[in-house]
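J.: what's the 3D shape of this:
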Amino acid sequence: MLEIDKLSIRYENTAAVEDFSLTLGADEIVTLVGPTGCGKTSVLRAVAGLVAPSAGEIRIGEHRINARRQVAPEKRGVGLVFQDFALFPHLNVEDNVAFRLKDRAPAERWLHTLGMEKHRHAMPDTLSGGQKQRVALARALAHAPSVLLLDEPLASLDAALKAELRWQIRQALKAARVPAIWVTHDQTEALSVGDRMGVMRAGRLEQLGSADICFRKPRTRFVAGFLGDAAFLPGRVGVREVHTELGDAPLEDAAQREGDQVDVLVRPDDLSLRRAADGNSRIEWSRYEGETRLHGVRLNQGAQLLVRTNHEDRFEEGETVDTRICAGHALAVFESAHAR
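T.: Reported below is the predicted structural model:
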């Protein structure tokens, strides 16, 4: 079990992390995501024992770590998986995984589970990036850590391999029943692999929750924009809906009162397009994405939106179209920027 309570980390006069709290479930995976310099890697370093807390406390099993009480990294029972693999270049795969193990049975288990059994005698410099990361993960799990920390584990891999390997890593963590914090700058990765995700900004945790909640009900405009394409459309709160120039959308947030002016979060999949000579918008550009097309749309009132359609829907630059809200789910709303 890992508990982080009001953790703060300072480097000289710079605050890297402020008032960060997180309790990790018994076999839970939490992804931390945020822009470069937001403090997510500093949180990992503090848990691993590579940097001391300036305030707050970290609890790992029976260990209590704070500014006055330190526990050596090797005594924390924490496993680490890095972006650069950190394999021993002079040891083969099997010896890397079994390094310092008296009983090699756990190494055998994870070599088999992660599909590296037939490469047991290979040297690290003969392996692909994905194979190296499997070896690094097998080594970490073979030592039965109480918590596993993954720092951008897929950052150096190509996109196709990332999609495959992130699920293999998740399945391995669940099979081992090891709780993990997974740091990434990739929003898709963060949304897909974690049981919960935390979005960080300037050293603080802006939102912590399931990926679905963070995406559909972002707590702040920053979270809304960081977790995908976001645009904000002026609206007025009704009884159970919000009225906009593009039509009505369901409303489930009780924080607003009927008649309040709000900004409605609309994502590309919340909108639809159809050709109309008297439409409310025009196409500024279109981008082919394979299965879909992404369109930049300028409303007659001046706002710019992004709309995603099926790849068979072709619209020409400058074409007049009618843009409408098509979402069947409630859309997130924020206090109107004009009301501030």
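J.: make it CA atoms for all contacts and neighbour counts henceforth
T.: OK.
J.: what are the ranges of the helices in the stretch 201-340 of the chain?
T.: Assigned by DSSP state H, counting those that start in this stretch, the helices in the stretch 201-340 of the chain fall at 211-216, 221-226.
J.: As a markdown table, these with distance to Leu44 would be great.
T.: Listed next are those as a markdown table, based on distance: least, Cα to Cα, whole Å:
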| stretch | distance to Leu44 |
| --- | --- |
| helix 211-216 | 20 |
| helix 221-226 | 21 |
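J.: Tell me which of those lies nearest to Ala138.
T.: When those are compared by Cα to Cα, helix 211-216 sits nearest Ala138, at 26.8 Å.
J.: one step back: now the helices of the stretch 201-340 of the chain as JSON lines including distance to Arg236 and mean neighbour count?
T.: As requested, these are exported to JSON lines (distance: least, Cα to Cα, whole Å; neighbours: other Cα atoms under 10 Å):
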{"stretch": "helix 211-216", "distance to Arg236": "19", "mean neighbour count": "17"}
{"stretch": "helix 221-226", "distance to Arg236": "18", "mean neighbour count": "18"}
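J.: structure for this one too, so we can compare:
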Amino acid sequence: MSRLVVRGVVKRYGPVTALAGVDLDVPSGSLVAVLGPSGCGKTTLLRCVAGFEVVDGGEIAVEGRTLAGPRTSLPAQRRGVAVVPQEGALFPHLSVRDNLGYGLSRAERRTGRVDEMLELVGLPGYGHRMPHQLSGGQQQRVAVARALAPRPSLILLDEPFSALDAALRAELRRDVRQALRAVGATGILVTHDQGEALSVADQIAIMRDGTIVQYGSPTSVYHEPADPWVAAFVGEAVLLPATVRLGRADTALGVLPVAGMDTDSGAAEVLLRPEQIRLVPRAGAAVTATIEAHHFYGHDALVTLRLDDQIQVVARTPGTTSAAVGTAVGVQVDGHVRAWSTGARQPKPAPAAGPGDGRRRCPINNRLSSA
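T.: Below is the predicted model of the structure:
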């Protein structure tokens, strides 16, 4: 059963259409990540669900109760929806305990709900502290606990980890996900971080230009992107021209089997992920290349290869693999490729985040991914 149902939601700001008919179903007890580049409408969607914005068209319902529609627009405080903003927004003059108890009745505060929530987010015994005595990660944990305390129908997380360093961000999102599951909460996570969406969400909604262009599990979005734009936006992608015939694509990396294409044959663009490309001994290899760059990240590395026909591709290799620049190697592809007939190509998305946010930039397609 869907906890949240969004149907044909439109939101305009003067001549600008921020949401152009958004449809979304969020199953009860699940966490859905809304992912997209800056300006795509993901935060506007969250604000419309929360009741901070009045929609110009469409309907929003939670548990069958209409929150927004042609004749209805409930105020935010009557929606039963909790919001965790980017900075936590704790009341600085209240203790942690008082922050958590702010939205609870006196009876609920007496039942030990506050202590239960502190235990849930890993902060038992912190109730007496003031917000300024907490680290950034601890403040966000308290913000999540405060949102969950009144048992909301839906919790909205607006890039709640973006201000934290990479290591703390990974730890906190893992703990927050466990906390949501522990109480069976239904949530929407708005993020620009592809790695974050892939690692914590049950479903991912990819937004572009005010609409949802793909909605599915992290596995399907990554391995079966709806179009080349989604392929390039979600993770690192190697996109190559090809000619497809009888289920096989003739590419610069050899003739490769095709899984999924919008036509049976003809000129196409194919998708590989860098982890599909393996370096093998040059002797006897059908395709050879020269290593042009080696970007080491510890657990793995990205190796830039120039093929004999001067096309560049990127391979992801284990961090233990030796790959000296200038070395000639053989190249082999594992698995199938996904293909789109020429003409299906969408413009590449703008970078979703800037340098220094804990992610790395692919030297070929200029995309960013979690380090």
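J.: Ser54 of the first structure: which of the helices of the stretch 201-340 of the first structure is closest?
T.: That would be helix 221-226 among the helices of the stretch 201-340 of the first structure, by Cα to Cα, at 26.6 Å.
J.: in the second structure, what residues pair with the closest one?
T.: Helix 221-226 of the first structure corresponds to residues 228-233 of the second structure when matched by TM-score structural alignment.
J.: To Ile325 of the first structure, which of the helices of the stretch 201-340 of the first structure lies closest?
T.: Across the helices of the stretch 201-340 of the first structure, closest to Ile325 of the first structure is helix 211-216 (Cα to Cα), at 15.3 Å.
J.: how far apart are that closest one and its match in the second structure?
T.: Superposed on the second structure, helix 211-216 of the first structure shows a mean distance to its aligned partners of 0.3 Å (mean Cα distance after the TM-score superposition for the first structure).
J.: That helix packs against which elements?
T.: helix 187-193, strand 196-201, helix 221-226 (3 or more Cα pairs under 8 Å, 6 or more residues apart in numbering; DSSP states H and E).
J.: which residue is nearest the middle of the second structure?
T.: When Cα atoms, centre = their mean is applied to the second structure, the residue found nearest the centroid is Ala197 (2.7 Å).
J.: What's the match for Ala20 of the second structure in the first structure?
T.: Aligned partner of Ala20 of the second structure by TM-score structural alignment: Glu18.
J.: nearest residue to that match other than its sequence neighbours?
T.: Ser8 (4.4 Å; Cα to Cα, 6 or more residues apart in numbering).
J.: mind checking which helix or strand the counterpart of the one you found in the second structure is in?
T.: Using TM-score structural alignment, the equivalent of Ser8 of the first structure in the second structure is Val10. Val10 of the second structure belongs to strand 2-13 when assigned by DSSP states H and E.
J.: And that strand, what's buried?
T.: 2-7, 9-11 (16 or more other Cα atoms under 10 Å).
J.: mind checking what Asp158 of the first structure lines up with in the second structure?
T.: Going residue by residue (TM-score structural alignment), Asp158 of the first structure aligns to Asp165.
J.: Spatially nearest residue to the residue nearest to the centre of the second structure, not counting backbone neighbours?
T.: Nearest non-adjacent residue to Ala197 of the second structure (Cα to Cα, 6+ apart): Ala33, at 5.6 Å.
J.: Tell me the residue in the second structure aligned with Val193 of the first structure.
T.: In the second structure, Val193 of the first structure lands on Val200 (TM-score structural alignment).
J.: What is the neighbour count of its match?
T.: 20 (other Cα atoms under 10 Å).
J.: how about it, what does it touch?
T.: If a contact means Cα atoms under 8 Å, 6 or more residues apart in numbering, then Val200 of the second structure has 31, 173-174, 177 as its contacts.
J.: cool, and Leu87 of the first structure?
T.: 96, 124, 132, 136.
J.: let's see it at 7 Å
T.: 96, 136 (Cα atoms under 7 Å, 6 or more residues apart in numbering).
J.: same deal with Pro218 of the first structure?
T.: Contacts of Pro218 of the first structure (Cα under 7 Å, 6+ apart): Ala224.
J.: From Ala122 of the first structure, how far out is it?
T.: 46 Å (Cα to Cα, to the nearest Å).
J.: got a list of what the counterpart of Val49 of the second structure in the first structure touches?
T.: Superposed on the first structure with TM-score structural alignment, Val49 of the second structure falls opposite Val47. Going by Cα under 7 Å, 6+ apart, Val47 of the first structure touches Ile58.
J.: Please identify which helix or strand holds Val47 of the first structure.
T.: helix 40-48.
J.: how much does that helix deviate in direction from strand 196-201?
T.: Interaxial angle, helix 40-48 of the first structure versus strand 196-201 (axes from the mean of the first three to the mean of the last three Cα atoms, to 10 degrees): 120 degrees.
J.: Quick one: work out the angle between the helix or strand following helix 40-48 of the first structure and strand 2-11.
T.: Using DSSP H and E, the helix or strand that follows helix 40-48 of the first structure towards the C-terminus is strand 55-60. Calculated by the same axes, to 10 degrees, strand 55-60 of the first structure forms an angle of 140 degrees with strand 2-11.
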